[in-house]
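In: here are the coordinates; sequence isn't available:
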């Protein structure tokens, strides 16, 4: 298990340094070629670099045990990383739109030869990074692999547009492509940012999860009622649940059977942490809210 975790961390580290190095090249290349499309893809790759860096850090911290201060461990750092990533991408995307929109009415011809070279390099670098993460078992590796494959397709689009402009005097294609990239980035960033903020405020990670848990527990014959059911997520993947279960039992055996049946009912939801308080019908709940 330790070897598998170390191998996963090594592969994510490879992808991070490849993406980080190439993002710097993209910004320089976008400036030299006067291409807003390459600049837009550079912003996209910057977001992926931040995502990969956050995943790499989390992957390393995931080996650390919980402490007296951080009793749930360090998983919520991924939410902080997602929030920072979202803010950076929104600022970067706003800058790209500010540069690209005016070019629709007054397009400038970019340096197409440089665009072609960068596009080929982009396909190779992102393709190699995706190859390094291919076949990964962890959720981090799988998600990041899709991000990198998405980058490969983006660079293929830049390559096609650059080749077209090499033979046709259609400079408007460059800002059109950059605006398309940027709107695609913004759509996904805003959607993910909304989900991240909700998790920060301890919203239920899935609208149906709370109701499904409620229904499953109330199906148990020994459960008369339940209240104070709270479900939240540490990082969008590992969920926590607490609930007060009202029952009536006459012996220790019935009490143990109740605990086992509740445990079995919750097992299908794959919750990382659960806290179950069992109350008798004659008891008054000590929690008032």
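Out: It's in. Because the structure is predicted, anything quoted here is derived from the model rather than measured.

In: please count neighbours and contacts with C-alpha atoms only from this point.
Out: Will do.

In: please, which helix or strand holds residue 285?
Out: If you go by DSSP states H and E, residue 285 is not part of any helix or strand.

In: now for the longest strand along the chain, which elements pack on it?
Out: Using DSSP state E to define each element, the chain has its longest strand at strand 223-233. If you count contacts as 3 or more CA pairs under 8 Å, 6 or more residues apart in numbering; DSSP states H and E, strand 223-233 packs onto helix 207-218, strand 239-247.

In: mind putting these into JSON lines with mean neighbour count and distance to residue 105?
Out: Shown next, in JSON lines, are the helices and strands packed on strand 223-233 (neighbours: other CA atoms under 10 Å; distance: least, CA to CA, whole Å):
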{"stretch": "helix 207-218", "mean neighbour count": "14", "distance to residue 105": "45"}
{"stretch": "strand 239-247", "mean neighbour count": "19", "distance to residue 105": "50"}
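
In: what ranges do the helices span in the stretch 101-250 of the chain?
Out: Assigned by DSSP state H, counting those that start in this stretch, the stretch 101-250 of the chain shows helices spanning 112-133, 139-167, 173-200, 207-218.

In: how about those in JSON lines, adding distance to residue 256?
Out: Formatted as JSON lines, the helices of the stretch 101-250 of the chain follow (distance: least, CA to CA, whole Å):
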{"stretch": "helix 112-133", "distance to residue 256": "46"}
{"stretch": "helix 139-167", "distance to residue 256": "36"}
{"stretch": "helix 173-200", "distance to residue 256": "34"}
{"stretch": "helix 207-218", "distance to residue 256": "16"}
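
In: please compare the first structure with the one that follows:
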């Protein structure tokens, strides 16, 4: 059986620091908006505070996941905690969607029974949310491009900043035009935005946790390319999955044309590994050689 993996480890210590800064900023925003929302009577401000509170939870989860993901593998945890960040992304995406549904419910009730709102408080606290969340977004932007966990935290903060912009606009409309119904409308719009942003991340993280084949890979095409190698007759029992965002695994049974030695099979397996890494960025390959073995030769077999 051949087994190889070629992947690097690069951890940016600034990532954890940036998450901590964002956590403290969001705690500050949440406390200020809850107090301001209760005093002003603004549901959109309270909904933004609730969203900020969900951000605090999601950022704490992301921070813990980031710490755990750096822990070494052991005899009882052979993959280490590499999936911690995927679980964090899944939890954060789900929380976004659930918070959004609750906000829509509250907004509909408030729309049916509109109330006078102290708009000046809303305006100033919305500005606070824009500045603080904008700073947090800048801190996490770079890491969000390479890491699903950081992307989930980044999306929480980006949607929160967008929500604060909407609340600010609503506050100005309420202050100068007396349109208090805008508060409920903005809350619904913020919630819809949360659902849209959260759903895509939810699907991505769910697929990784369920060991789905990555969307950009076609198992039939991969198997055909492996079979083009002259020494290989058949490829079956193929599994392709992601351990995390940086590691794609493939395991398969391969039927060899002739009864080869172990050293000859090593040469064959190295050819397969080079092909998979070069063409598909699959960096962790496990191959089981077969010759004249009587088993099912379908590409996909339920083990």
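Out: Ah, there it is. Source: prediction; values computed, not measured.

In: just give the TM-score of the two.
Out: Superposed pair, TM-score by TM-score structural alignment, normalised by the length of structure 1: 0.84. Supporting alignment: 288 aligned residues with a CA RMSD of 3.0 Å.

In: so which of the helices of the stretch 101-250 of structure 1 is nearest residue 24 of structure 1?
Out: Set against residue 24 of structure 1 and scored by CA to CA, those come closest in helix 112-133, at 11.9 Å.

In: in structure 2, what range does the closest one match?
Out: Residues 119-140 of structure 2 are where helix 112-133 of structure 1 lands when matched by TM-score structural alignment.

In: flag every buried residue along that stretch.
Out: For stretch 119-140 of structure 2, the neighbour count (16 or more other CA atoms under 10 Å) marks 119-123, 125-130, 132-137, 139-140 as buried.

In: average distance between it and structure 1?
Out: Stretch 119-140 of structure 2, aligned to structure 1 and superposed, deviates on average by 1.2 Å (mean CA distance after the TM-score superposition for structure 1).

In: and that stretch, how far from the chain's centre?
Out: 24 Å (CA atoms, centre = their mean, to the nearest Å).

In: for structure 1, longest helix please?
Out: Longest helix in structure 1, counting residues (DSSP state H): helix 2-33.

In: that one vs helix 139-167, what angle?
Out: Here helix 2-33 of structure 1 runs at an angle of 20 degrees relative to helix 139-167 (axes from the mean of the first three to the mean of the last three CA atoms, to 10 degrees).

In: name the helices or strands packed onto helix 2-33 of structure 1?
Out: In terms of contacts (3+ CA pairs under 8 Å, 6+ apart), helix 2-33 of structure 1 is packed against helix 36-61, helix 112-133.

In: so what touches the last one?
Out: Counting by CA atoms under 8 Å, 6 or more residues apart in numbering, the neighbours of helix 112-133 of structure 1 from elsewhere in the structure are 11-12, 14-15, 18-19, 22, 26, 29-30, 33, 35, 38, 141-142, 144-146, 148-149, 151-153, 155-156, 158-159, 162-163, 165-166.

In: of those, buried ones?
Out: Among the contacts of helix 112-133 of structure 1, those classed as buried by 16+ other CA under 10 Å are 11-12, 14-15, 18-19, 22, 26, 29-30, 33, 35, 38, 141, 144-145, 148-149, 151-152, 155-156, 158-159, 162, 165-166.

In: now which residue in structure 1 aligns to residue 185 of structure 2?
Out: Structural alignment (TM-score structural alignment) places residue 185 of structure 2 against residue 176 in structure 1.

In: and that match, how far from residue 113 of structure 1?
Out: 19 Å (CA to CA, to the nearest Å).

In: ok, residue 149 of structure 2 touching residue 83?
Out: No - with contact defined as CA atoms under 8 Å, residue 149 of structure 2 does not reach residue 83; the gap is 9.9 Å.

In: higher neighbour count, the two?
Out: More crowded of residue 149 of structure 2 and residue 83, by other CA atoms under 10 Å: residue 149, with 30 against 20.

In: select, out of the helices of the stretch 101-250 of structure 1, the one closest to residue 226 of structure 1.
Out: Closest among the helices of the stretch 101-250 of structure 1, using CA to CA: helix 207-218, at 7.7 Å.

In: show me what that closest one is packed up against.
Out: Secondary-structure packing of helix 207-218 of structure 1 (3+ CA pairs under 8 Å, 6+ apart): strand 223-233, helix 252-267.

In: what residues of the longest one count as buried?
Out: By that I understand helix 252-267 of structure 1. Neighbour counts over helix 252-267 of structure 1 (16+ other CA under 10 Å) mark 255, 258-259, 261-262, 265-266 as buried.

In: wait, isn't residue 38 of structure 1 in contact with residue 26?
Out: Yes - the criterion here is CA under 8 Å, and residue 38 of structure 1 meets it with residue 26 at 6.6 Å.

In: could you tell me where the longest strand of structure 1 falls in structure 2?
Out: Aligned by TM-score structural alignment, strand 223-233 of structure 1 falls on residues 232-242 of structure 2.

In: turn the helices and strands packed on helix 207-218 of structure 1 into a markdown table, including distance to residue 102 of structure 1.
Out: Formatted as a markdown table, these follow (distance: least, CA to CA, whole Å):
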| stretch | distance to residue 102 of structure 1 |
| --- | --- |
| strand 223-233 | 43 |
| helix 252-267 | 56 |
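
In: and the ones you listed: which comes nearest residue 211 of structure 1?
Out: Smallest distance to residue 211 of structure 1 across these (CA to CA): 9.9 Å, for strand 223-233.
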